[in-house]
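Peer 1: what follows is a predicted structure for the sequence shown.
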Amino acid sequence: MGLTDEKTKSASKPRKERKDNADMRRRQLLDAARRSVIQHGLAKTTLATVAAEAGLSQGVAVFYFKSKNGLLAETLRAQYQAYADNWRAALDSAGPEPFDRLMALVAADFATEVCSPEALSLWFAFWGEQNFVPQYAEICREFDQDRGAVIRDICRSLMPGAEEDHVARLAQWIDTLTDGFWQNLHLQPKRMTPADCLASTRAMIAALL
């Protein structure tokens, strides 16, 4: 199906069905883009490779995302949104105690859905291009600032009366440690497991607090 055929077919459907179909096609293409980046890297991922991975025509990919950069930026945003949904769900189930919430947040960082070898390949592919693609950097900054603010709020609750600089440093240490473990898991997957990384992170937090 070409681009014109896709527009004609879409326009002939009721509005809700058109929206549902568009949402399904977008998810299909984003999932395919994710797989393409993992298999081929960012440089070799194109609208053609994504369309082939999705089992759709290249015209459909152009219709929904206009360009390779637009598709890849939305792929990164979708990855971050899934990551945010994961840690927010962990917080929601952790209860009101700040220490429990912090431990739940840390544990969420090493969950399979966000810390698998495939997920790590995707993260580091995009992070390596932040300095060259401002759109990637902006998406990363948006989501990282949101999570960072939550960590600082929890640390502030754990240390009533502490100076704000100390609270910010503790939050930064925790965030940096988990980032470092992600890098180790990505570059040296046989050296440690996510469970090892989680245990070390928990030990570090216990020592600091």
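Peer 2: Ah, there it is. Numbers count the residues shown, from 1 in each chain.

Peer 1: alpha carbons only for contacts and neighbour counts from here, please
Peer 2: Noted.

Peer 1: so the residue nearest to the spatial centre of the chain, which of the three states?
Peer 2: Central residue of the chain (Cα atoms, centre = their mean): residue 80, 2.6 Å from the mean position. Under the three-state scheme (DSSP: H, G, I helix; E, B strand; the rest coil), residue 80 adopts helix.

Peer 1: which residues are in contact with it?
Peer 2: For residue 80, the contact set (Cα atoms under 8 Å, 6 or more residues apart in numbering) comprises 140, 143.

Peer 1: structure two is appended below for comparative analysis:
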Amino acid sequence: MRRRQILDATFRSIVANGLAKTTLATVAGEAGLSQGVAVFYFKSKGGLLAEALRDQYQKYEDRWQSKLSKSAQAPAGRLRAIIEADFAPDICNSETLSVWFAFWGEQKFTPQYAEVTEEFIARRTQAIREICAELVPEDPTHAVQAAEWIDSFTDGCWQKLHLFPKDYSREHALETTFGLLRTLFPDEAAAF
């Protein structure tokens, strides 16, 4: 319970203060706990922030895995489920996007963040690649390229949502992503 309280407070501190100005003290203040409690659970600011990033990714992965497990068995339905999870309100909102981009901006300088990102992104990337391979089994090159285009496109949508929230909406991002999928997989256009 305390651990969860501290991770939630870390998220709020990053949203309010940015990653650089989030400290054990700001997190403790957000959590209403002593700084010593945060140190007890996470040992250092670096450990706390890496675990906060892992927590964000776990929430994201839980969301897309849950949508995937509840989706139709057809590959197009599974791909649609992953994309819908990408733009779900609890995953893709201004606060969450600010936290994602804060961490991604620091990955070059903090290898621990890059390691966490690689671990989680590898599973999502693999899931999309496998689905794309099922959608176009006769063209493995197209399947690999399509998976990369989908990843890049959804990342770009998240960036637009983060940078231009007044001009770009989740609904628009979702619809344009489905447009991409209709273009990449015209035989499955009805599913998107």
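Peer 2: Structure's in. What do you need? Computed from a predicted structure; not experimentally measured.

Peer 1: what lines up with the residue nearest to the centre of the first structure in the second structure?
Peer 2: Residue correspondence to the second structure (TM-score structural alignment): residue 80 of the first structure is matched to residue 57.

Peer 1: same check, this time on residue 97 of the first structure
Peer 2: Under the alignment (TM-score structural alignment), residue 97 of the first structure pairs with residue 74 of the second structure.

Peer 1: stretch 89-100 of the second structure aligns to what range in the first structure?
Peer 2: Using TM-score structural alignment, the residues of the first structure aligned to stretch 89-100 of the second structure are 112-123.

Peer 1: roughly how far is the matching stretch from the heart of the chain?
Peer 2: The chain centroid and the centroid of stretch 112-123 of the first structure are separated by 9 Å, computed with Cα atoms, centre = their mean, to the nearest Å.

Peer 1: one more: stretch 38-50 of the first structure?
Peer 2: 18 Å.

Peer 1: now that stretch: which residue numbers in the second structure?
Peer 2: Using TM-score structural alignment, stretch 38-50 of the first structure lines up with residues 15-27 of the second structure.

Peer 1: that stretch: which residues count as buried?
Peer 2: Neighbour counts over stretch 15-27 of the second structure (16 or more other Cα atoms under 10 Å) mark 15-16, 18-19, 22-27 as buried.

Peer 1: can you show me the helices along the first structure?
Peer 2: Counting by DSSP state H, one finds helices in the first structure at the ranges 3-11, 15-40, 47-54, 58-65, 68-92, 98-109, 112-115, 117-127, 134-158, 164-187, 194-208.

Peer 1: what's the mean distance for the fourth one versus the second structure?
Peer 2: Comparing helix 58-65 of the first structure with its match in the second structure after superposition yields a mean distance of 0.6 Å (mean Cα distance after the TM-score superposition for the first structure).
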